[in-house]
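A.B. asks: model this:
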Amino acid sequence: MLTAFARAFKTPDLRKKLLFTLGIIVVYRIGTNVPIPGVDYRNVQTCIDNAEANSGLFGLVNMFSGGALLQITIFALGIMPYITASIILQLLTVVIPRLEALKKEGQSGTAKITQYTRYLTVALAILQGTGLVATARSGALFQGCPVASQIVPDQSIFVTITMVITMTAGTALVMWLGELITDRGIGNGMSILMFISIAATFPSALWAIKEQGSLADGWIEFGTVMLVGFVMVGLVVFVEQAQRRIPVQYAKRMVGRRSYGGTSTYIPLKVNQAGVIPVIFAASLLYIPALIVQFSSSTAGWATWVEANLANPAATAHIVLYFLLIVFFAFFYVAISFNPEEVADNMKKYGGFIPGIRAGRPTAEYLSYVLNRITWPGSLYLGLISLVPTMALAGFGANQNFPFGGTSILIIVGVGLETVRQIESQLQQRNYEGFLR
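C.D. replies: Next up, the predicted model:
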């Protein structure tokens, strides 16, 4: 691994891409620590230091922003609006025929969908920025903090509009930085910014576990958490790399005097075909009733039940419902992202077939059967990897911001593996030696 990094920095053009990516990352991290106008930074730091106030309902968004959300900085919304816009457009592509036709047009259609994603990102940033400012002004952003209502001293309309515009511009800038990494850096820019945001919260979260520990000055808890984290990373790497390879054979066909086809390949079906999206969907859906109760300030029986069961990550109802939602969304997302009938039609069009399976409808039924079988262990794996840290480490003071939670580990491992693959492929293109050295 160290040899590969040394070779990467010895290659001039690849070294430029790596240094450019590191420069963008530095700019991004600086922006996550610059507060927006109209915010009392001292009161914000006081509330962040309050452990009870720091474990509210905004842990997921705060994780994706690299801790910038609770600090209310110019990059407070982070990459979350872009992720939400991308998921919405991906779902609408299946529903709206116009978007489906654009997707099939190739590069021009993809560019148009990307433009729609940018517009929707800005709209969502305005909406989320307004909600964040309203939450900060009401004091609901930090529950249990004595100075939570004094975070925004001046609550005039001009200051509110300025804060929303600043956060929206920050989101647009984050989106531009991610596209710069994709175009001029090592690629996969949005995912790398997401990786950096999550990884930036690891040192402080781990050190907080050590400080809160009571056994051997917290070192036993710290070591246990690190050991469990390494085991989880190994498990996630093993499952994320696992796939079912369905062999495909292409028949030979003559076009003029030339022969085409006759090759064999395979269709890779990953065990975790849906990635981390089911976890994000489930967490977002569970936050909705808790947020409604928080803003309504109701004392009715249903509000008390929601606050005690759905808003509490350690509650049995929350754990069961979270697990079931992850399993459901795993099947749902796989169903809309992989179409067995379309794959079977394309194989039949180009003379491809699965050995032992007839082309056409039998092939689609076989692909659907295999996909359902491997989605079950993938969905159960997603649910368990998301719940094990909460249940097993609750005794060490872990909350939904625990660094080795399911969402953070899945994203870090997935992005890390993809980035390493991209660097290796670029190294192979520039340092190809053939069979003989």
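
A.B. asks: for the rest of this, base every contact and every neighbour count on C-alpha atoms.
C.D. replies: Will do.

A.B. asks: packing partners for whichever strand or helix holds residue 388?
C.D. replies: Element membership of residue 388 [criterion: DSSP states H and E] is helix 361-392. For helix 361-392, the packing partners by 3 or more Cα pairs under 8 Å, 6 or more residues apart in numbering; DSSP states H and E come out as helix 277-296, helix 316-337, helix 340-349, helix 406-430.

A.B. asks: include distance to residue 259 and mean neighbour count when you put the ones you listed into TSV, please.
C.D. replies: Formatted as TSV, the helices and strands packed on helix 361-392 follow (distance: least, Cα to Cα, whole Å; neighbours: other Cα atoms under 10 Å):
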stretch	distance to residue 259	mean neighbour count
helix 277-296	43	16
helix 316-337	34	18
helix 340-349	17	16
helix 406-430	29	17
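
A.B. asks: can you put the ones you listed in JSON lines and add distance to residue 125?
C.D. replies: JSON lines is the format used below for the helices and strands packed on helix 361-392 (distance: least, Cα to Cα, whole Å):
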{"stretch": "helix 277-296", "distance to residue 125": "16"}
{"stretch": "helix 316-337", "distance to residue 125": "24"}
{"stretch": "helix 340-349", "distance to residue 125": "35"}
{"stretch": "helix 406-430", "distance to residue 125": "22"}
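
A.B. asks: one more, so I can put them side by side:
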Amino acid sequence: MKKFFTTLRNIFSIEELRDRIFYTLGFLAVFRLGSFIVLPGVDPSKLTGESGGLLDFLNIFLGGAFNRASIFALGIMPYISASIVVQLMGMAVPYFQRLQKEGESGRKKINQITRVLTILITLAQGSGYLATTVPNEAIGIDQRLFYISSMVILTAGTVFCMWIGEKITEKGIGNGISMLIMIGIISGFPTAIYQEFTTRGGSLLLVVEIIALFFVVMGVVLLTTAVRKIPVQYARQVVGAGGKKKMLKTGQRSYIPLKVNAANVMPIIFAQSLMFLPSLIANIWADESNAAGWVAQNFSDFTSLAYNVTFGLLILLFTYFYTAITINPDQMADDLKRNNAFVPGVKPGEATSNFISVILDRITLPSALFLAIVAVLPAIAHLFGVSMTFSRFYGGTSLIIMVGVILDTLQQIESYLLMQHYEGMMKSGNIKGRQNVAMA
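C.D. replies: All right, here's what the predicted structure looks like:
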């Protein structure tokens, strides 16, 4: 405990780090305040507060702003969607591939395209949101005026959230966009644990649930930080020129850190977005077919066996798919060859590419299985009697995002401490597994 308070004192003794922390906290406070400001013309008392399905999934990320018809009701999610689209286009469209190779100028163009696409997605999602989430009886002004003004406000709210995220990244601590998502998720934790405490009455079961949650979080931390290091040897270089005696410079040893969970949280997000289609489609024929009724019933219940088996299989498939499009063994082998580097015992070129591919396949399987287990843990926890609100923190997308963002932020704080010659937050002087590992 003494070391903890010493570390806190060291953190706030560094002026730049202290300013960045307060800057981040200030913007996060503005973001949370905006999530409680209701759209003009809406009567909050007449909002149902029920969304269900994918909408309920989005409401978790937005800290309840979605169901409150807030000016930040769409939050940063349109920007996330636009970023994913641009990222996928960068893997398939030659124009975006050229932009990625142009350095800083190309990055600025990609950011500009992402922002324009964010506005277009916000307009599309905003119209659907107003039509499906805000009931007519909750609108207290002319509906035409309400829809026009609300579309402008929702778009401005998303752009403002995007600006906040960029400012946190630039002048604060951590990745701004990820911080906004995390603060939305974690804002529901105090309410969830209070409701669970009220339900359990402070019994031993609550203690067991907290202990189980602790071990689940530790497992996700291990998954997030785990890397497979591939040793790399740089070829010896000849130094000296002209008539001078040439000397051989010993090649350096290094390694390629392959993240065990290279796909990060994307497989769960992709699988989650598809899991609402079976029940949606089956509801059309539910009255005419027993099979359609069975599908509609089972895929509307996130604790059913059919739902979780299908969910787990989709995560396995998407983990391999996203890892394959994210990591290119051929390009890695070419980069090693171009830099006069090689994997000891493996020939450069195609043999190196095959070697990396085999390692990637071996580490992707346990990663995919662990992701699938983490994704279905909330359903398992709910079956064991944990409330639905509290069970969501036992796994799934929200837990992986929170762990990843917190570790990334701690790494940045660690770097500031070490630069000022203070002892790091861990005895080893760094947060294990986070060095040289990029967040997805």
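
A.B. asks: TM value for the aligned chains?
C.D. replies: The TM-score (TM-score structural alignment, normalised by the length of the first structure) is 0.88; 413 aligned residues with a Cα RMSD of 2.3 Å.

A.B. asks: before we move on, the earlier item: the helix holding residue 388 of the first structure corresponds to what range in the second structure?
C.D. replies: On the second structure, the counterpart of helix 361-392 of the first structure by TM-score structural alignment is residues 350-381.

A.B. asks: by how much does that stretch deviate from the first structure on average?
C.D. replies: Mean deviation of stretch 350-381 of the second structure relative to the first structure after superposition (mean Cα distance after the TM-score superposition for the first structure): 0.6 Å.

A.B. asks: from the chain's centre, how far out does the helix holding residue 388 of the first structure sit?
C.D. replies: 18 Å (Cα atoms, centre = their mean, to the nearest Å).

A.B. asks: and for stretch 22-30 of the second structure?
C.D. replies: Using Cα atoms, centre = their mean, the offset of stretch 22-30 of the second structure from its chain centre is 20 Å.

A.B. asks: and that stretch against the first structure, how far off on average?
C.D. replies: By mean Cα distance after the TM-score superposition for the first structure, the fitted stretch 22-30 of the second structure averages 0.7 Å away from its aligned residues in the first structure.

A.B. asks: please spell out which residues along that stretch are buried.
C.D. replies: Under the neighbour-count criterion of 16 or more other Cα atoms under 10 Å, stretch 22-30 of the second structure has 23-24, 27-28 buried.

A.B. asks: and the residue nearest to residue 46 of the second structure when sequence neighbours are not counted, what is it in contact with?
C.D. replies: Leaving aside its chain neighbours, residue 46 of the second structure sits nearest to residue 138 (5.0 Å; criterion: Cα to Cα, 6 or more residues apart in numbering). Applying Cα atoms under 8 Å, 6 or more residues apart in numbering, we find residue 138 of the second structure in contact with 42-47.

A.B. asks: what do you get for residue 315 of the first structure?
C.D. replies: Counted by Cα under 8 Å, 6+ apart, residue 315 of the first structure has contacts 308-309.

A.B. asks: if you set the cut-off to 7 Å instead, what comes out?
C.D. replies: Contacts for residue 315 of the first structure (Cα atoms under 7 Å, 6 or more residues apart in numbering) come out as residue 309.

A.B. asks: need the counterpart of it in the second structure.
C.D. replies: Per TM-score structural alignment, residue 315 of the first structure is aligned with residue 304.

A.B. asks: and for residue 197 of the first structure?
C.D. replies: Matched to the second structure by TM-score structural alignment, residue 197 of the first structure sits across from residue 184.

A.B. asks: what number of residues lie near that match?
C.D. replies: By other Cα atoms under 10 Å, 24 other residues sit near residue 184 of the second structure.

A.B. asks: same check on residue 165 of the first structure?
C.D. replies: Residue 165 of the first structure: 18 surrounding residues under other Cα under 10 Å.

A.B. asks: need the counterpart of it in the second structure.
C.D. replies: Checking TM-score structural alignment: residue 165 of the first structure goes with residue 152.

A.B. asks: remind me which helix or strand its match belongs to.
C.D. replies: Assigned by DSSP H and E, residue 152 of the second structure falls in helix 143-171.

A.B. asks: and that helix, what does it pack against?
C.D. replies: Under the contact definition 3 or more Cα pairs under 7 Å, 6 or more residues apart in numbering; DSSP states H and E, helix 143-171 of the second structure sits against helix 15-34, helix 104-132, helix 176-186.

A.B. asks: quick one: buried residues of the second one?
C.D. replies: Put plainly, it is helix 104-132 of the second structure. Quick answer for helix 104-132 of the second structure (16+ other Cα under 10 Å): 106, 110, 114-115, 117-119, 121-123, 125-126, 129-130.

A.B. asks: which single one of the residues you listed is nearest to residue 180 of the second structure?
C.D. replies: Residue 180 of the second structure lies nearest to residue 118 out of those, by Cα to Cα, at 16.1 Å.

A.B. asks: fine by me, we can end here.
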